[in-house]
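A.B. asks: sequence-free structure coming up:
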């Protein structure tokens, strides 16, 4: 309990708002499955920001230079799942451009052969 005039805020306690409150209870994004390595950058657009939450303008400010979703999450000190939802909202509203990380089929074949080699090594033990 705090005394009259004593501040009850504590930086060590962490955020006072639960992550689901920031996303208004949403646990899924709005149609785009974003990877933590997806790069996002602010568009030069005249579309006004219609969202009142303070996280949205902060994301736009951060993304004047390309940032990964993981970097945005770290700077905002929000869970990655929450950040993906907020970034997805801004992409759908036309405020952010995004580029998913490149994936090649050859990399998948290399990973499979490596996993087989590891499994063979484990069997030999």
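C.D. replies: Structure received. Treat the numbers as computed from the prediction; the structure is a model and nothing was measured. Numbering: from 1, shown residues only.
A.B. asks: From now on I want contacts and neighbour counts done on CA atoms only, so please keep to that.
C.D. replies: Will do.
A.B. asks: Helix, strand or coil: sort out residue 48 for me.
C.D. replies: When classified by DSSP: H, G, I helix; E, B strand; the rest coil, residue 48 comes out as coil.
A.B. asks: and it, how many neighbours?
C.D. replies: The number of residues packed near residue 48 is 9, by other Cα atoms under 10 Å.
A.B. asks: what do you get for residue 69?
C.D. replies: As a burial measure, residue 69 scores 23 neighbours (other Cα under 10 Å).
A.B. asks: can you count the residues close to the nearest residue to it once chain neighbours are set aside?
C.D. replies: Once its chain neighbours are removed from consideration, residue 69 has its nearest residue in residue 36; the separation is 5.0 Å (Cα to Cα, 6 or more residues apart in numbering). Using other Cα under 10 Å, residue 36 is surrounded by 18 other residues.
A.B. asks: Looks to me like residue 36 is in a helix.
C.D. replies: No - with three-state DSSP as the criterion, residue 36 is assigned coil and is not in a helix.
A.B. asks: ok, it to residue 100 distance?
C.D. replies: Shown here: residue 36 relative to residue 100, a distance of 9 Å by Cα to Cα, to the nearest Å.
A.B. asks: And here is the other one:
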């Protein structure tokens, strides 16, 4: 029985029989571990939507194109993109930072809880509307 850790052929050390082709995350990001722009905007629940025609750029890497394809039709969170692309969240953040710098994606950040209206105020508005 062949061991999964042994190369299939000479020079085939980038292939694992059980896992398939092996590409380390730092190879996808050019060794970068943080997005170049808008780190705060790339929260796990931030919604990402591809701009129309963004995937047509021939200079994009396959991983960039895959992310654009995933969020082309509907916004997805950063966490969903990472899960759907089967990539680590850190890699997805770096790749999305690249796409943000190119203007290929729109990112909507969630409203921080401190900026949400107080529940008491909302109840008073509802009661006021009911009184009309």
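C.D. replies: Ah, there it is. Quantities reported herein were computed from a predicted structural model and do not represent experimental measurements.
A.B. asks: check contacts around the equivalent of the residue nearest to residue 69 of structure 1 over in structure 2.
C.D. replies: With TM-score structural alignment as the criterion, residue 36 of structure 1 lines up with residue 44 in structure 2. Contact partners of residue 44 of structure 2, counting by Cα atoms under 8 Å, 6 or more residues apart in numbering, are 77-79.
A.B. asks: Mind doing that once more with 10 Å?
C.D. replies: 77-82, 89, 93, 109-110 (Cα atoms under 10 Å, 6 or more residues apart in numbering).
A.B. asks: again, but for residue 113 of structure 1
C.D. replies: Taking Cα under 10 Å, 6+ apart as the criterion, residue 113 of structure 1 is in contact with 107, 119.
A.B. asks: Just confirm it is within a helix.
C.D. replies: Yes - when classified by three-state DSSP, residue 113 of structure 1 is found to be part of a helix.
A.B. asks: counterpart of it in structure 2?
C.D. replies: Under the alignment (TM-score structural alignment), residue 113 of structure 1 maps onto nothing in structure 2.
A.B. asks: I'd like the distance between residue 113 of structure 1 and residue 123 of structure 1.
C.D. replies: The value you get for residue 113 of structure 1 to residue 123 of structure 1, if Cα to Cα is used, is 15 Å.
A.B. asks: Show me the helices in structure 2, by range?
C.D. replies: 25-28, 62-70, 78-85, 89-102, 119-131 (DSSP state H).
A.B. asks: can you list those helices in TSV and add distance to residue 51 of structure 2?
C.D. replies: Formatted as TSV, these follow (distance: least, Cα to Cα, whole Å):
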stretch	distance to residue 51 of structure 2
helix 25-28	22
helix 62-70	8
helix 78-85	16
helix 89-102	10
helix 119-131	35
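A.B. asks: Burial-wise, tell me which of those comes out on top.
C.D. replies: When these are scored by mean count of other Cα atoms under 10 Å, the highest mean neighbour count falls to helix 89-102 (a mean of 20).
A.B. asks: what range in structure 1 matches that helix?
C.D. replies: Across structure 1, the stretch matching helix 89-102 of structure 2 (TM-score structural alignment) is residues 80-93.
A.B. asks: Please state the offset of the matching stretch from the chain centre?
C.D. replies: Stretch 80-93 of structure 1 has its C-alpha centroid displaced from the chain centroid by 7 Å (Cα atoms, centre = their mean, to the nearest Å).
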